[in-house]
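> Requesting a structural model of the entry that follows:
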Amino acid sequence: MIVVTALSFGLRFWHLERFDIFVFDEVYYVKFAQAYLAGMPEFDAHPPLGKYFIAAGIFLSKDLFLESPVSHRWMNALVGGLVPLLVMGIALTLSELNTVTKQAAEQTQNPAQNPAKQWTFACLAGGFVAIDGLFITESRYALINIYLVFFGLLGHWLWLQAHLIQHQPQRLPQRQQAASPAVRVTVYRVLAGIALGCAIATKWNAIGYLLSLLIWELYQNNKLLRVSGRIPQIKALSRQIAALCTYGILIPAFTYSALWWPHLYLSKEHFIALHRTLLTFHLHLGTHSHSACSKWYTWPLLIKPIAYWYEKKGPWAYSVSNLGNPVLWWLSSAAIAVLAIAVAIGLAKAVVIFGKNVLSRQSFRQSFRQSPRKPPSHALSSSEETVKNNSLNGSWRNHPLAAYLLIGYATNWLPWAVVGRCTFIYLYMPAVVFSFMTLAWLLSEWLYSPVNRPWAKTISWIMLGAIALSFLFWLPLSLGLPLTSESLSWRWWLKSWI
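Next up, the predicted model:
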């Protein structure tokens, strides 16, 4: 974890002063931030929190960096450097939740754990974010997407902590068990709601982070009730919905509204009138062509990255692109597809089994409460049992992690399918984190498989080696390092990358 964090900060702070000009949308966001410091905010199509942070960075470093571009970039590098740490925290918490769910499903007090596998999953997930070109570039310049991702993931980590404490308070460290679990759950959920409100106050598309948590929480709570043999009751569902509305809607909405106050105070505008203007702007943005536009369905394949900066000096070419790590993106897209297919197959099998139970005149309650964790001794052969226990097949239903990854990915990516205007690949940042985590989970499962599978470990190491080489090969495009024209052309594998 220390190595991943150090690598993350090193890549984001290294020579942050390079290019003493505004790179890409810095020309807008730095101007907006300086307008806040001057007390005369300007109209922008997005909520204000991202610009507040850039303005705070300029204000806090005005005497230290003077006119250096570091003054408006260091805050992004700091926040961006923390994102891999959040991803590692989420991965570790999800591993704990998997253990809790397995304990409930198998009715065991101390289910087997593999700390090495859990930490491998966490470090791979965080490491993938740390070395991805899109995240590096967005963290090195005064842009606002990294704040959306940071606060969205912070909200997720806090919410997952609350969920873990609620369902397994005895897993808290001894020094923390003195506090009431209910109080700790409330505190974590309030903080999660605030963080999610901050994400939406950066960009509206952060609603995907909020939506994914609400869907996952409702699904996971009801699944735990079924696993433990209790059918969800109306009262229980009502309490869940009330809690979700309070922590997942009201608190984020209040936070979002409160964060507009400095802007409204300086601009003398009205909250509702301003939002009407913003909504009208986005609805009438149109579908006009832009050289950097890309369709939502091309994002997982990394078809159309954006050139943030290009300059030619003598024999050297300096290019800054938000090109992600190609091998990492392609493998992670394949991993999320494999997980989605496995879940779809599992759902189809569950529907068939449920239908057979109904047709065999079992009562609805019996068929609903029937759990695959206790099949008759003659029901499964040894080979079927192996398939059932595979982490990407039958036992996915006992994996809150699988549901979390798929729901998070879908809610942050699929809504863009209904958007007709020009869209850009950086809008995929909230979703691609979940595909990175999916790949990390798959690799950790293969590396620590309880079944002797040499081929799986070999393939895992080949994948990791390819990702590392891909990172090194395309790193100059993330950092803007000098390359000859020939060397630069080697890195443009697709014509659309130019």
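> drop to CA atoms for contacts and neighbour counts, all remaining ones
OK.
> what about residue 69, distance to residue 445?
43 Å (Cα to Cα, to the nearest Å).
> again, but for residue 219
From residue 219 over to residue 445 (counting by Cα to Cα), the distance is 24 Å.
> the more surrounded of the two?
Legend: neighbour count by other Cα atoms under 10 Å for residue 219 and residue 445, higher for residue 445 (21 against 14).
> Without its sequence neighbours, what residue ends up closest to that one?
Counting by Cα to Cα, 6 or more residues apart in numbering, residue 117 is the residue found nearest to residue 445 once chain neighbours are left out, at 7.3 Å.
> That neighbour touches residue 446, doesn't it?
No. Counting by Cα atoms under 8 Å, residue 117 stays clear of residue 446, with 9.6 Å between them.
> ok, those two, which is more surrounded?
A count of neighbours by other Cα under 10 Å puts residue 446 above the other of residue 117 and residue 446, at 23 against 19.
> Check which element follows the helix or strand encompassing the residue nearest to residue 445 along the chain.
Assigned by DSSP states H and E, residue 117 belongs to helix 115-130. Next along the chain after helix 115-130, taking DSSP H and E as the criterion, comes helix 133-140.
> compare with the first, here's sequence two:
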Amino acid sequence: MFASLRDRPWLAALLIAIAAQALFTLHLGRPSKLTFDEVHYVPAARALLDLSGPVNTEHPLLGKLLIASGIALFGDGPIGWRAMSTIAGTATVIGSFAVLMLLLGNVRTAAFGALCVLVNQTVFVQARIGMLDGFLGAFVVATIAALIWSAQAPPGHIWRRLILAAVLAGCAVAVKWAAIPYVALACLGIVWTRWHGGAGLLTGRGQPHWPGVRTADLLLGFGLIAIAAYLASFAPAFFYARDPLTLAGLVPFQFDMLAAQTQVLSPHSYQSDWWSWPLMLRPIWYFYEPDQGAVRGVLLIGNPAVMWAGLAAVAACWAAARHSPAHLLIAMLWTFSLLIFAIIPKSLGFYYYYHLSGIFVALALAAAAHRWRARWPHADLIFGTLAVGLFAYFYPILSAAPLPGDQAFTVWTWFPGWR
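Here you go, the predicted structure:
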């Protein structure tokens, strides 16, 4: 069976997808109440369903449209609020598998990386709540996979793959503007890859990546398609019963969103600084109260094995970067994803901003294990067992399982900052 999976990566990906979707969907109805930022996004999704008018204008529409589609399919209740988030979580896991498979070409490495993403805990929590970050992670990871896939395409298949990557990039921005830096990074990646291969902006011949297409055409096509996909996401707003969007108002509305996103907010008990996120100094209790006859909790916290050991894996990827473009890309993705928040003007930071970084650190673990497998052939198996064990340990306060009392949280809160 394992030999069959090694030779059929699509079958391994399918089995991982089934396992991920089952895990994310199990007991999705708990908590039965709106949880944390669901209080913002679920009402906005309801407004989109009935086209009553603009709600939650700080962010673009696509993430809220996806939540609305879940409500339309499964009803206005916990399952409906979160159903599409579970699919986004599964897409994130499979997108991670695809990235590693495309970069390193090894099913074992890709499966190990997908497992690390699956049990890194932040992906699990975001896959079971009606928030935007799970969708953001899914689209960004899918964009990376599609862009690598397009770079490896033979002539005649390049544009259809590049269009897919560009549409996914536009969708990522249409969920949250936090994706904009990744679109810029994608464009820089195209330029660097072509320059590294000896091509300028106006040539595309003799290139191993996107052969036969000029660099300028790649950039122009990718950028214009991404922008078109982003703007298309605002279509429902033109049909609001109250304050409908107009073509003339589309650009000014972008400035309204910018003003909302850069406003100075009041201090929050769960706020934290960007440098603290890799260390998990201030996780977030999304929920902790009686519900459905028991005390239940949902703590957004990373898997200590994945998040902390992953930092060493990132350093190992940087060490290998000189000789391996794949390791360079993964190390750069994690570093870039964190440094964004050291630069962008946000008055408050929260641990859930580390969502994408937590995915990239899991990829770094897989890439490091792949690089040094000859020296430590069973490291991925041993580490995977540890990571799964810790996930099982934290599962009750990740999944809103019934707890024995209102002080039960002390079992899992190892440090004062986790309380």
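> Contacts only, for the one in the first structure that sits across from residue 295 of the second structure in the alignment.
Counting by TM-score structural alignment, residue 295 of the second structure corresponds to residue 317 in the first structure. Residue 317 of the first structure is in contact with 310, 311, 482, 483, 484, 485, 488, counting by Cα atoms under 8 Å, 6 or more residues apart in numbering.
> What lines up with the last one in the second structure?
Residue 488 of the first structure maps onto residue 409 in the second structure when the alignment is built from TM-score structural alignment.
> Run a quick neighbour tally on that match.
20.
> Assign it to helix, strand or coil.
helix (DSSP: H, G, I helix; E, B strand; the rest coil).
> Tell me the spacing between it and residue 127 of the second structure.
22 Å.
> now residue 68 of the second structure
16 Å.
> try residue 364 of the second structure
From residue 364 of the second structure to residue 127 of the second structure the distance is 21 Å (Cα to Cα).
> Can you pick out the residue with more neighbours from those two?
Neighbours were counted for residue 364 of the second structure and for residue 127 using other Cα under 10 Å; residue 364 has more, 33 against 30.
> Tell me which residue of the first structure matches up with the more buried one.
So residue 364 of the second structure corresponds to residue 438, using TM-score structural alignment.
> repeat for residue 20 of the second structure
By TM-score structural alignment, residue 20 of the second structure lines up with residue 8.
> Number of residues surrounding its match?
By other Cα under 10 Å, neighbour count at residue 8 of the first structure equals 28.
> In the first structure, point out the residues matching the longest helix seen in the second structure.
In the second structure, taking DSSP state H as the definition, the longest helix is helix 78-104. Mapped onto the first structure using TM-score structural alignment, helix 78-104 of the second structure covers residues 69-95.
> burial measure for residue 350 of the second structure, as a count.
18.
> who touches it in this structure?
Counting by Cα under 8 Å, 6+ apart, residue 350 of the second structure has contacts 270, 271, 272, 273, 274.
> so what corresponds to the last one in the first structure?
This means residue 274 of the second structure. Under the alignment (TM-score structural alignment), residue 274 of the second structure maps onto residue 296.
> which residues does its match contact?
Going by Cα under 8 Å, 6+ apart, the list of residues near residue 296 of the first structure reads 413, 416, 417, 423, 425, 428.
> go with 7 Å
Going by Cα atoms under 7 Å, 6 or more residues apart in numbering, residue 296 of the first structure touches 416, 417.
> and if you look at residue 36 of the first structure?
Taking Cα under 7 Å, 6+ apart as the test, what residue 36 of the first structure contacts is residue 55.
> helix or strand for it, which one?
Residue 36 of the first structure belongs to helix 26-37, assigned by DSSP H and E.
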